[in-house]
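**Student:** Sequence plus the predicted model coming up.
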Amino acid sequence: MSRSVRDKLEANLARIGDGAPVFTKLLLDTARAEADAADRRREAGLQLSAIDGTIVSVKDLLDVKGVTTWAGSSVLKGATAAAQDAPSVARLRRAGAVIIGKTNMTEFAFSGIGLNTTFGTPGSAVDKARIPGGSSSGAAVSVAEGSSELTVGTDTGGSCRIPAAFNGITGMKPTHKTVPDEGCFPLAPSLDSIGPLAKDVAGCARLLSVLADRPFDLAEGLSPARIRLGVARGGFLAEAAPSVAKAYEAAIERVTRLGIAVEPVDLDGLWQEMLAICPVPLVTVEAAAVHRDLLESKAETYDRRVAARIAIGVPCKATDYIIAMERRRALIGRLAAQLDGLDGFLAPTVPIEAPTIAAMEADDEAFFAANRLILRNPAFGNLFDLCSISLPMPLGDKLSGGLMLSAVAGRDQQLLNIAKLIEPAAAG
């Protein structure tokens, strides 16, 4: 006999204590009320959605009514509580989710490492001495450790997919604006996407259906023989750890054995053109605009590494940004044309193993070098507005990486279907 939702919730709460540093805030009263309501519906034979009674957490970028949105930063700590739920959070409530709490993250979502100087850094669920990945650090750890069954993250340069890879779970960046971003503290509005993290593809599909308010039902009996995938190497494998390169090639071989056609795809030229569209990275320009007033009044309270990256975008001229966005649109179209005839392409989610927390805390040079590598592959998907998902890809020695499947904008349903098909091949 299955446990009640309330029993399941109480067991999770007993295990995680005050929740720190995975959570910035546990929503004890409302979660218990939601669990009791879910149990009453079960007794009455009612179900609001496929996630009714599921324990879900949300990244602390999203507004939850009556709770301060800290965005992982002491800059906002103590600010006025949110007056209403973000649309994505409201959809979770209508679907009958039990929202256990708000998860920790990189300050203002601006790093792929996952360190947090205000709320502490949660160690990876795979190895507590290693970084969780960012910026949705607590989100991924909460699912990997089982305190949440599903979790909502955001992805501006890989922030759902990176921590998913390092924690051995699945994380998805949907096509931009698939999930409404109102009530979510922005990093770079043209690149931000709200997305799901779960143990598997099916969990991501269930959660995305609620967040997007439209069904993403996984297909049955999908024929591998009808699928063609590109295989990215080149720059996506530059500076790769041997364990990642080996696991990636082995995963490709297993995908081929499923009967899926694979072929090399060279994306390096377009990638270099995209990186050259603006004198500084687009994410820094948009972040500088978002943070202009806060940086003027509270610069000393920022994490110095986050402030340093935001500052890169400050000198950018409006004309440079406008031209860059025009060039970006053209490059997105050119990539779509190059990928015509393919159902998507594969790449490693991250090219290196998760570094240790101690190493990242101790040395700025090491931090920024690792951050560049960790963000490089998944950020391709944000700049080119792809939909993209990271599947768990074991690296040996109990470490985890990710096999990333990406497709052109709007093909989220097809992406999920193919991801479900190749999920066993990624895991070995």
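**Tutor:** Received it, and whenever you're ready, just let me know what you need. In this text the structure is predicted, and so the values were computed from the model without any measurement.
**Student:** from here on, contacts and neighbour counts on C-alpha atoms
**Tutor:** Will do.
**Student:** so is residue 389 in a helix, a strand, or just coil?
**Tutor:** Put simply, residue 389 is strand when judged by DSSP: H, G, I helix; E, B strand; the rest coil.
**Student:** Contacts for the helix or strand hosting residue 347, please.
**Tutor:** Applying DSSP states H and E as the criterion places residue 347 in strand 344-348. Applying Cα atoms under 8 Å, 6 or more residues apart in numbering, the contact partners of strand 344-348 are 228-233, 236-237, 244, 248, 265, 377, 401-408, 415.
**Student:** Got another one to weigh against that:
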Amino acid sequence: MSSAVARVRAAHDRIEQVDRPEVWISLRPRAEAEAEAAEVDAKVAAGARLPLAGTVVAVKGNIDVAGLATTAGCPGYAYPPEADAPAVARLRAAGAVVLGSTNLDQFATGLVGTRSPYGAVRNAVDPDRISGGSSSGSAVAVALGIADLALGTDTAGSGRVPAAFNGIVGIKPTIGLVPTEGVVPACASLDCVTVFARTLPEAERALGLIADPVHSATPARRPGPWRIAVPDADALGPLDPGWAQAFDAAARRLADAGAELLPVDLAPFTEAAAMLYDGAFVAERYAAVGAFVDAHAGSPGLDPTVAGIISRARDIPAHRLFTDQRHLAALRARALASLGDADALLLPTTPGHPTLAEVAADPLGANARLGRFTNSTNLFDLAAVAVPAGPVDGLPFGVMLIGAAHTDDRLARIAGLLTTPQLPLAVVGAHLTGRPLNHQLLALGARLESSTTTASEYRLYALETVPPKPGLVRATEGGAAIEAEVWRLPAEGLGTLLAGLPRPMTLGTVELADGTLVTGFLCEPEAVRGAREITSYGGWRAYLDSVGEEPSRDPA
């Protein structure tokens, strides 16, 4: 871990190197950021545990940062916040240093990243294309390597579209999981504070630090492979060239990792998506900032597209809202019924990636197309994770996994199948299919790859453990081939197993019958002294069958 001061200096060097002034609305003075970083370094040196020490953060311009004006992308709206928003304060308390306030689609109204008097934020990979909004500056700051983490918001997809377009991770948590105090509202009942990072583990760690304690457990699921709902190509509608193939490839990666792919009716999702701006729900944007927009009509600081959207919402009759709420409730019931017992819905994050010129030519139409898959998520009170799944023709392509409220951890684990290498693990005992510890593998997203045996240089012993387990050791003589299963699981899952592995069990290299070397469960040699050798049975199952012994359940 680099020192906090060194990281702040590197960030400012990177800011000068990339020359993207439109990313920022305001930067903290370099000396001020370095002084705060020096305090972080001093705390670490004194023994403080600061999990984000040495990390720098960018914050969307509609989220309060003490000492910086909160503009929401509109100079005339600016106000000096009295304190950090809770999400910002929690990152700082963990040792992160805030670099500054980032550009956005004004009043968080848009998915394009161009609706700002501070300039259109260009894509991190192709400057002729949009960065995606409304959390445009935050996403690009991370993608360009300036910031390690960034905060955004998401009402219609603003924490996911910019992630997809810039090749990074965006987590849109369950509504209410992260406090929205100190955030200029777009639609207050739907708004979420979101996290951007270059990797999924970094984003998860940051979300864990800014979220309120979770009082309700993740909804229960039956053991088995992940179940992923995947719409067919016709339901997705027109996609950019190569995107349908990239989406199919992402679905296949999930299937190859052991997920069960299920059909889904996408119609209620896309129908609800159209209601976010075309229906009465947009009136909540007028409730947030409509009076300001009306009072400053024609001001050069107001983006005309944003002002038009918000002002038109003033005249929506109240009865229309109640009608739309009933319609939305019916669509939500259909959508959830279509998902059934699926753990997640896999979708492209957007149907395409327009250029700056294309958005300028049709600002409303281009924006509406971008929200086809994202707009319904918060209306349906769902959680989502957006991850890279490309590139396609040199540009980032992204997908998202959407699931029920409070399945944030589950969605991240499934998304890890797309972003994390899958490693083989050989098991010979209590983790075999149907045995009492097999559920540990299933919970980590593991899938059974093959049934085989070890090479003929191993000996097996019955250990006195709870639940009963065998001990596998490599032998110089007297060995035999032992029944084994090879499972595939994410690398982080293997780390989880290792961290919780009780002695005398260990993980080491196991040679299989075909000569392949894989990680597998072994036993410390000292533990088998005096234990009953059961090598002659050829495996743990055969031994248990011979003695008529049913393994006890794992007490955990």
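**Tutor:** In hand now; what should we look at? Everything numeric here is computed off the predicted structure, so don't read it as measured data.
**Student:** Overlay them and tell me the TM-score.
**Tutor:** Superposed pair, TM-score by TM-score structural alignment, normalised by the length of structure 1: 0.89. Supporting alignment: 412 aligned residues with a Cα RMSD of 2.6 Å.
**Student:** re the thing from before, let me know the next secondary structure element after the strand holding residue 347 of structure 1.
**Tutor:** Sequence-wise, the next helix or strand downstream of strand 344-348 of structure 1 (DSSP H and E) is helix 357-362.
**Student:** would you list every one of the strands in structure 1?
**Tutor:** Secondary structure of structure 1, counting by DSSP state E: strands at 23-26, 55-59, 98-103, 150-155, 170-173, 193-198, 228-231, 261-264, 344-348, 387-396, 399-407.
**Student:** cool, and the stretch 401-550 of structure 2?
**Tutor:** Secondary structure of the stretch 401-550 of structure 2 (DSSP state E, counting those that start in this stretch): strands at 422-427, 447-453, 458-463, 469-474, 483-490, 505-511, 517-523, 532-533.
**Student:** just to revisit the earlier point, of the strands of structure 1, give the one that comes closest to residue 39 of structure 1.
**Tutor:** Between residue 39 of structure 1 and the strands of structure 1, the tightest spacing by Cα to Cα is seen for strand 98-103, at 10.9 Å.
**Student:** just the angle between the closest one and strand 150-155, please?
**Tutor:** Interaxial angle, strand 98-103 of structure 1 versus strand 150-155 (axes from the mean of the first three to the mean of the last three Cα atoms, to 10 degrees): 40 degrees.
**Student:** helices or strands up against strand 98-103 of structure 1?
**Tutor:** Identification of packing neighbours for strand 98-103 of structure 1 by 3 or more Cα pairs under 8 Å, 6 or more residues apart in numbering; DSSP states H and E yields strand 23-26, helix 28-43, strand 55-59, helix 137-145.
**Student:** Rebuild the ones you listed as a markdown table, extending it with distance to residue 373 of structure 1.
**Tutor:** Conversion of those to a markdown table gives the following (distance: least, Cα to Cα, whole Å):
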| stretch | distance to residue 373 of structure 1 |
| --- | --- |
| strand 23-26 | 27 |
| helix 28-43 | 38 |
| strand 55-59 | 24 |
| helix 137-145 | 17 |
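**Student:** Can you show me the helices along structure 1?
**Tutor:** Using DSSP state H, the helices of structure 1 run over 5-16, 28-43, 87-94, 137-145, 161-167, 201-212, 242-257, 268-275, 282-298, 304-311, 318-338, 357-362, 364-383, 412-427.
**Student:** Select, out of those, the one closest to residue 129 of structure 1.
**Tutor:** When the helices of structure 1 are compared by Cα to Cα, helix 357-362 sits nearest residue 129 of structure 1, at 6.0 Å.
**Student:** Nearest residue to the residue most central in space within structure 1 in space, please, no chain neighbours.
**Tutor:** By Cα atoms, centre = their mean, structure 1 has its centre lying nearest to residue 160, at 0.8 Å. In space, not counting the residues next to it along the chain, residue 160 of structure 1 is nearest to residue 171; the distance is 5.2 Å by Cα to Cα, 6 or more residues apart in numbering.
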